[in-house]
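Asker: Need a 3D model of the sequence below.
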Amino acid sequence: MTTAQSDAGEAAARVVTDALVASLTRGVEGGKRTACHCPFTGERLAELPEATPEDVAAAFDRARAAQPAWAARPVRERARVALRFHDLLLRRQSEVLDLVQLETGKSRLSAHEEVQSVAMAARHYGRTAPGRLRARRHLGAIPLLTQVREIRHPHGVVGHIAPWNYPLELTAGDVLPALLAGNAVVMKPDTETALTALWARRLLIEAGLPEDVLTVVLGEGPVVGPLLVEYADFVTFTGSTRTGREVAQRAAARLIGSSLELGGKNALLVLRDADLERAAEGAVRACFSSSGQLCVSVERLLVDASVADDFLARFVARVEALRLGSALDYGVDMGSLSSAAQLATVTQHVEDAVALGATVLTGGRHRPDLGPYFHEPTVLADVAPPMRVCAEETFGPVVAVRRFATEEEAVAWANDTRFGLNASVWSRDARRARRIAARLRCGTVNINEGYAAAYGSVRAPMGGMGDSGLGRRHGAEGLLKYTEPQTVARQRLLPLGPSHGLDDRRYTALISRSLRAMKSLGVR
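Answerer: Next up, the predicted model:
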């Protein structure tokens, strides 16, 4: 593995100036102070406002006061804000790429994935929201006599809790459909990546969003998070399954809806007829983008035993050629882990696997010479339960390899997890790959790609099964979950009850004949 050295401290001082922090935190509630840090160096990056419980309440008050006027605007006008944001984001992407790298430690190319994802979401919802939110006519109980309209109303104020690993995509990308649906949003990004979230908010305001329609509160998750659930009309959360359960329980106690994207232990299946060169290349992206700190990234490689040696030789060679470093520029393949906690988890999982008999094919080492939280991309073979890497989410640059003998065994192993977020199948036979994909219990399956094909197809829903969460982002579901449907039915001419001299017996006989007739005529 090669390395690309840079002076991350100088880069941080150049990018994160006092003027920038003052601009981004203008209007952010916070009676106390907190700080974010740079994973490349471990040093403090900026000092930020930290919300007290009173600050959180004030943020919701502001959002609730601003929401009715925002919802009263025509949907097309709200959508134009998203489309202007799209253009501004692409025009000024270098600004946010620097912030994403400095706050997460990821490579420039991995940071650009976030720009791509948010731009696609802004374009998609900017173009489709007016059609999906318009009032719709439905056939009523009695055709011609019953007229029915379905109207979509915003929930009100959405509480959005975002994690640290994708600070642009999981803030701006998720709040865009909530805003276009007519909601206001109070957002709690992770403090360690708050500058990126605040930059996105400032850009949305520049694109025409009223300032109080999107407010930000910062603070410790166990303190601020429950308050968002307490005050919100709908809650979205991306993070760990353990915390997701707590969010769901609190939301259920208040009878409000929630949408949760949680953990994953995603499998990539290499079938015997796969193009092994393409599969090895794609598996490297699937396993090590963003240093493996991605809910949909691959942590388990299931390889047909008949091609395993050939595939692994290609795959390991590509992993060993990865360039590690902290440069705020393209040319580095993998950056740092985000924190000491993430490094500890990765180290523990590797050490546990080796102690129980796993073989390190490449990597396996902490690299403090590059920065405090760097860890080499690691490939483990001879992996089997009860090793922690078999069942627990590592959320780092570690992938475990198992060889399967039959398709049935591959499917069984892929499904042998409490999670169900993403999977990948590699084969030259599209029909066979689709058949296997349909048997995998997860929200998205990619054929001949790791995760980006499904995630980037924003017209289709994305989310998890099992312990990977509830609800979906993207597609129609990703917008309509932020609304409450209302049915308005108008009855004309005749009532839905005995009338015009009909007694109960003759009325029910007439209704029965009408029901049979409607079925015969194909009425839905």
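Asker: drop to CA atoms for contacts and neighbour counts, all remaining ones
Answerer: OK.
Asker: where exactly do the helices run in the stretch 401-524 of the chain?
Answerer: 407-414, 430-439, 452-456, 475-480, 504-520 (DSSP state H, counting those that start in this stretch).
Asker: in the second one, what's buried?
Answerer: What it means is helix 430-439. 433, 436, 437 (16 or more other Cα atoms under 10 Å).
Asker: Isn't the first one up against residue 427?
Answerer: Yes: if you go by Cα atoms under 8 Å, residue 433 and residue 427 touch, sitting 6.1 Å apart.
Asker: Overlap in contacts, these two.
Answerer: Common neighbours of residue 433 and residue 427 (criterion: Cα atoms under 8 Å, 6 or more residues apart in numbering): residue 447.
Asker: hey, which of the helices of the stretch 401-524 of the chain is tucked in deepest?
Answerer: helix 475-480 (a mean of 20; mean count of other Cα atoms under 10 Å).
Asker: how about the helices of the stretch 101-250 of the chain, start to end?
Answerer: Counting by DSSP H, counting those that start in this stretch, the stretch 101-250 of the chain has helices at residues 108-133, 172-180, 194-206, 221-231, 241-253.
Asker: The longest one to helix 172-180, inter-axis angle?
Answerer: What that stands for is helix 108-133. 20 degrees (axes from the mean of the first three to the mean of the last three Cα atoms, to 10 degrees).
Asker: next up, for comparison:
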Amino acid sequence: MTTRPASLTPEFLDSLVKRVPGSTGNTWKLTEVYTGDLLVELPQSSEADIVKASADARAAQEIWGSWSVKKRLGVMKKFHRLVIDNQMLITDLIQAESGKNRRMAFEESCDIPMGTSHYIKRAPKLLKDSKHAGPVPFLSNSTEVRRPKGVVAIIAPWNFPFATGVSDTIPALIAGNAVLLKPDNKTALSPLFGIQLLEEAGIPPGLVQVICGEGPDVGGPMLANANYVMFTGSTATGRVIGELAGKNLIGACLELGGKNPMLVLEDANIDEAVHAALFGSFGNSGQICMHIERLYIHDSIYDEFRDKFVAETQKLNVSAAYDFLPDMGSLVSVDHKDRVVSHVEDAKAKGAKVLTGGNARPDLGPAFFEPTILEGVTKDMLAGATETFGPVVGLYRFKTEDEGIALANDTDYGLNASVWSKDLNHAGEVARRIDSGNVNINDILATAYASKGTPSGGLKQSGVGARHGDQGLLKYTDAQNIGVLKKQVMGPQGKQTYDAYAKQTQTSLKIMRKTRLR
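Answerer: This is a model prediction of the structure:
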């Protein structure tokens, strides 16, 4: 029997959900995924709650936004320490609400210190006023000032509730904004604790407001009261968020779905690729935006790869435990498990072969599903064309490199890809031909995603904009242009005719180009 961590007392959990405004009187039964037992009743927010929360956030933002960048970063340094000091408690929360194995929950908790540390280092330069040349050499200049947007709406998914919800909040705060954060109802506890740690670190009370409710109920009011939105979730919902952002004339960054390929070239190290494919396919029970659902192997090594991959998959420890032993945990909910089952059953009915797995495991917990490898998946199957988002991967052969690249690109999505080869230069050439916002060479996803200095986003229907990198902070700002003219020289001077002024301007433009002044 699974024993819940002693840290998750009713008193502690109740203290977290008290942060959520809930005048509706309605609650969401937030359960422990491994057992289905109730953890806490989560209040649901009304439109009036959201209007008040946004007003309170704006009031706090006036204080926070007036602080120097150095002072704001001082708070973030304290927050960084608090996260590390509380990392095992955060891991307990993530596990209980999401059902993932403890290794994955711990690794999720590491994302916040890494991202926070990067922006602590980078923000002073990015947010500093920068002076540029004006139109008239020596007599004019222009200063670029980075101003906070105001209130940023952040809508976080259930698969990485702490990492996405809090890591997207951090650069928004560093830029001087307030935040309206909406976690998924199923996984609201770890983000709520993250906000508690931010307040302990010293952000003004009310600067980050947590809104809970179903997307159709709270999404519209949130965006109507925000100046920018960061959304992570499905492509279908992303379209709705994009429409709402356009209606409210606010900016949006959207990280959406994927149907991510792994391309194993003829000269790849098979054992290393097999080992990586285990995580790529079954990490977090396949509930990673960047995980692998389509695995393309060169025909010359296909049989060896397939047999080793199946054998290693069958060795995985799939179980419910609050320790580091399991390789894979549960899916997030019974509803999601049923979705994964429907994809596998559809594939089987249309001729796909199950090499291993393929079954729900109610003996382990209500939402467990076996790691599953399919062969013979085609695009007329649910598992062949749409995102399954579970521990299910299809294996495919390719004979030529061009064929493999074409197959990898044969999707409406473009979030992540993986290329395997002993020749790194050649693998880099292949990577540049893949239509994906992230491509990892001899890795699945961590190398690209954890490179916090480089933007990470999707192509095609996998999103708009990016998190991380300079863009991941600057998107939460507006650029203000302050132009200064020291002497009134723009236009005819004295009795000069416009004809003479025009000729003078043409000469000046030629000289400036020749001397590279402009």
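Asker: closest one to residue 519 of the first structure among the helices of the stretch 101-250 of the first structure?
Answerer: helix 108-133 (29.1 Å; Cα to Cα).
Asker: So which bits of the closest one are buried?
Answerer: 108-130, 132-133.
Asker: before we move on, what about stretch 304-318 of the first structure?
Answerer: 304, 305, 307, 308, 311, 312, 314, 315, 316.
Asker: what does stretch 454-474 of the second structure give?
Answerer: Buried, per 16+ other Cα under 10 Å, within stretch 454-474 of the second structure: 454-474.
Asker: quick one: the equivalent of residue 492 of the second structure over in the first structure from residue 515 of the first structure, how far?
Answerer: For residue 492 of the second structure, the aligned residue in the first structure is residue 498 (criterion: TM-score structural alignment). Residue 498 of the first structure sits 16 Å away from residue 515 of the first structure, taking Cα to Cα, to the nearest Å as the criterion.
Asker: and what of residue 179 of the first structure?
Answerer: 42 Å.
Asker: do residue 30 of the first structure as well
Answerer: Separation of residue 30 of the first structure from residue 515 of the first structure (Cα to Cα): 62 Å.
Asker: what do you get for residue 68 of the first structure?
Answerer: From residue 68 of the first structure to residue 515 of the first structure the distance is 43 Å (Cα to Cα).
Asker: Residue 122 of the first structure now?
Answerer: Distance from residue 122 of the first structure to residue 515 of the first structure, by Cα to Cα: 45 Å.
Asker: re the thing from before, out of the buried residues of helix 430-439 of the first structure, the closest to residue 24 of the first structure would be?
Answerer: residue 437 (44.0 Å).
Asker: check contacts around the closest one.
Answerer: If you count contacts by Cα under 8 Å, 6+ apart, residue 437 of the first structure has them with 425, 445, 446, 447.
Asker: Quick one: mark the members of the residues you listed that sit in strands.
Answerer: Among the contacts of residue 437 of the first structure, the members found in strands (DSSP state E) are 425, 445, 446, 447.
Asker: Name the nearest residue to the match of residue 492 of the second structure, sequence neighbours excluded.
Answerer: In this structure, residue 498 of the first structure finds its nearest non-sequential neighbour in residue 507, 5.5 Å apart by Cα to Cα, 6 or more residues apart in numbering.
Asker: What separation do you get for the equivalent of the one you found over in the second structure and residue 345 of the second structure?
Answerer: In the second structure, residue 507 of the first structure lines up with residue 501, judged by TM-score structural alignment. Relative to residue 345 of the second structure, residue 501 of the second structure is positioned 77 Å away (Cα to Cα).
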